[in-house]
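based on what follows, work out the 3D shape:
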Amino acid sequence: MGNYFIVRKKAEFQTSRWSGGSTTQLYLYPEDSSYSEGNFQCRISSAAVEVDKSDFTSLPGVKRYLSIFEGNLEMVHGEADRVCLQPYEVDCFDGGVPTVSFGRVTDFNLMLKNGAEGKMETARLKAGESLKLEPKAGENLLAVYVRCGKAEAADCKAEEGELLLCKDWKESVVLVNSGKEETGLGICRVRV
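This is a model prediction of the structure:
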């Protein structure tokens, strides 16, 4: 039976402007839902933060994961919860808590809502290296964003800026760096 992957290309993504830069929506589930209407369960995106200080949009009821691919990011959640992220580190926080960030970065986001559960991971693979992922606790959606380099899974290949997507994740997956340079990955494991 196996896992079936598709590759979503850059041309398929929606990019929009916000007060601090631009956001590219990589995937939204259900696919007929709307981020602006808030009726989604899972949203995966990457944003370019182009200002030194930005206020996050208040998203009550949304569990957020955030990582950065380059630069340094300092975030303050609420009054005193301070987090400093280096590239490929991940933070998880409540989208309803006021959050301010400091730093110009490219980030990677996972938003979970309306009963969806999951988590974000990151990985850097050297040429020829691989990473095995097993679905846990009912996880059935796997999305792997190739920030840099090349990656493949189950004979499906993705290049920089593309998303490997398995909408019916049932068994272990081996991600392989199929290029000659380091591959940087943002990995979202979700139960919807």
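
can we go C-alpha only for contacts and neighbour counts from here?
Fine.

ok now the helix or strand containing Ser16, how far from the chain's centre?
Assigned by DSSP states H and E, Ser16 belongs to strand 14-18. In terms of Cα atoms, centre = their mean, to the nearest Å, the centre of strand 14-18 is set 16 Å apart from its chain centre.

next helix or strand past it?
Of the helices and strands lying after strand 14-18 in sequence (DSSP H and E), the nearest is strand 21-29.

quick one: residues in contact with the next helix or strand after that following strand.
Proceeding C-terminally, strand 21-29 gives way to strand 42-49 as the next helix or strand, assigned by DSSP H and E. Around strand 42-49, the neighbours that count as contacts under Cα atoms under 8 Å, 6 or more residues apart in numbering are 20-30, 35, 103-113, 116, 190, 192.

let's see that with 7 Å instead.
20-29, 104-113, 116 (Cα atoms under 7 Å, 6 or more residues apart in numbering).

tell me the first helix or strand C-terminal of that strand.
Using DSSP H and E, the helix or strand that follows strand 42-49 towards the C-terminus is strand 53-55.

quick check: which helices or strands does that next one pack against?
Under the contact criterion of 3 or more Cα pairs under 7 Å, 6 or more residues apart in numbering; DSSP states H and E, strand 53-55 touches strand 99-102.

tell me what the strand it packs on is packed against?
Here strand 99-102 is seen to pack against strand 53-55, strand 73-77 when contacts are counted using 3+ Cα pairs under 7 Å, 6+ apart.

state the next helix or strand along the chain beyond the last one.
Using DSSP H and E, the helix or strand that directly follows strand 73-77 along the chain is strand 81-85.

which residues sit against stretch 130-138?
Contacting residues not belonging to stretch 130-138 are listed as 169-177, 191 [Cα under 7 Å, 6+ apart].

let's compare: structure for the following, please.
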Amino acid sequence: MFKVLKECDRKISNWSGGVTKELYIYPEDGNYQKRDFKFRISIATTELETSIFTKLENTNRVISILDGTMELDHIGHHTITLEKYQIDRFYGEWETHSKGKVTDFNLMIKNGNGDFFFEEILDKKEINFSEKIKSINFVFCISGELEIEKTKINKGEILITDKESITINSKKGQIFYGYVEI
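You can find the predicted model right below:
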């Protein structure tokens, strides 16, 4: 599997604090509203200064900031202030309060494991996802233009693949890349 999803492919939904754009859901016929998914990658815009995250039982969450600054208070666990591209990992069943109007990048994994990371590509970068586990891997282009296996990926687009490693060519491209065990 090797596919690029563009901005026009996104499902957009409103929630009490803003707007969410679903970049990818697995399985592909999954439904976030019904909580029928293995994992989901999305971008959310928070339009309220304070909000409370929806509790998601048995779900590992990874979140980062694309625009703005957000303070997360995971009640009884930890508090963190996230600036652009900083990452926080937490459990969906935690009571989580947020402060700050932001655009964030989210990975939600139900009953499983996965993660993502930030990288700036200045020329050429090989990314090895995992040789030991079966996974679905992704690269989200935050800025710049990427070339992966002769395929152009522009700002706001996401590559979904099951390849164990890829080579990215770019000049000052910024990405989130990650994996989810399946």
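
so after superposing, what's the score?
Comparing the chains after superposition, counting by TM-score structural alignment, normalised by the length of the second structure, produces a TM-score of 0.93; 181 aligned residues with a Cα RMSD of 1.5 Å.

residue in the second structure paired with Ser19 of the first structure?
Matched across to the second structure, Ser19 of the first structure falls on Ser16, judged by TM-score structural alignment.

count the residues that sit near its match.
Residues near Ser16 of the second structure, counting by other Cα atoms under 10 Å, number 10.

how far away is His163 of the first structure from Lys157 of the first structure?
Rather than His, residue 163 of the first structure is Leu. With the distance defined as Cα to Cα, to the nearest Å, Leu163 of the first structure ends up 10 Å from Lys157 of the first structure.

again, but for Leu59 of the first structure
Summarising the geometry, the distance separating Leu59 of the first structure from Lys157 of the first structure, computed by Cα to Cα, is 34 Å.

show me which of those two is the more surrounded one.
Comparing Leu59 of the first structure with Lys157 by neighbour count (other Cα under 10 Å), the higher total belongs to Lys157, at 19 against 16.

my read: the more buried one touches Tyr145, true?
No: in this structure, Lys157 of the first structure is not within contact of Tyr145 by Cα atoms under 7 Å, at 11.7 Å.

contacts only, for the match of Ser19 of the first structure.
Contacts of Ser16 of the second structure were listed using Cα under 7 Å, 6+ apart, and none were found.

coming back round to it: buried ones in the strand holding Ser16 of the first structure?
Residues Thr15 are the ones in strand 14-18 of the first structure that count as buried (16 or more other Cα atoms under 10 Å).

that one vs the second structure, average offset?
Once the two structures are superposed, the average separation between strand 14-18 of the first structure and the matching residues of the second structure is 0.8 Å (mean Cα distance after the TM-score superposition for the first structure).

next, the angle from that strand to strand 21-29.
With axes from the mean of the first three to the mean of the last three Cα atoms, to 10 degrees defining the directions, strand 14-18 of the first structure sits at 140 degrees from strand 21-29.

now the angle from strand 14-18 of the first structure to strand 42-49?
50 degrees.

pretty sure Glu95 of the second structure is touching Ile75, no?
Yes: using Cα under 7 Å, Glu95 of the second structure is in contact with Ile75, at 5.6 Å.

show me which of the two is the more surrounded one.
Glu95 (16 against 11).

which residue lines up with that one in the first structure?
Under TM-score structural alignment, Glu95 of the second structure pairs with Pro98 in the first structure.

over to Asp29 of the second structure?
Across the alignment, which pairs residues by TM-score structural alignment, Asp29 of the second structure is matched by Asp32 of the first structure.

would you mind measuring from that match to Val192 of the first structure?
14 Å.

okay, those two: which has more neighbours?
Neighbours around Asp32 of the first structure and Val192, counted as other Cα under 10 Å, are more numerous at Val192. The numbers are 19 against 8.

distance of the more buried one from Val105 of the first structure?
Counting by Cα to Cα, the gap from Val192 of the first structure to Val105 of the first structure is 29 Å.

same deal with Glu160 of the first structure?
Taking Cα to Cα as the criterion, Glu160 of the first structure is separated from Val105 of the first structure by 17 Å.

okay, these two: which has more neighbours?
With neighbours defined as other Cα under 10 Å, Glu160 of the first structure and Val105 compare such that Val105 has more, 20 against 17.

my read: the more buried one touches Glu70, true?
Yes: in this structure, Val105 of the first structure is within contact of Glu70 by Cα under 7 Å, at 5.9 Å.
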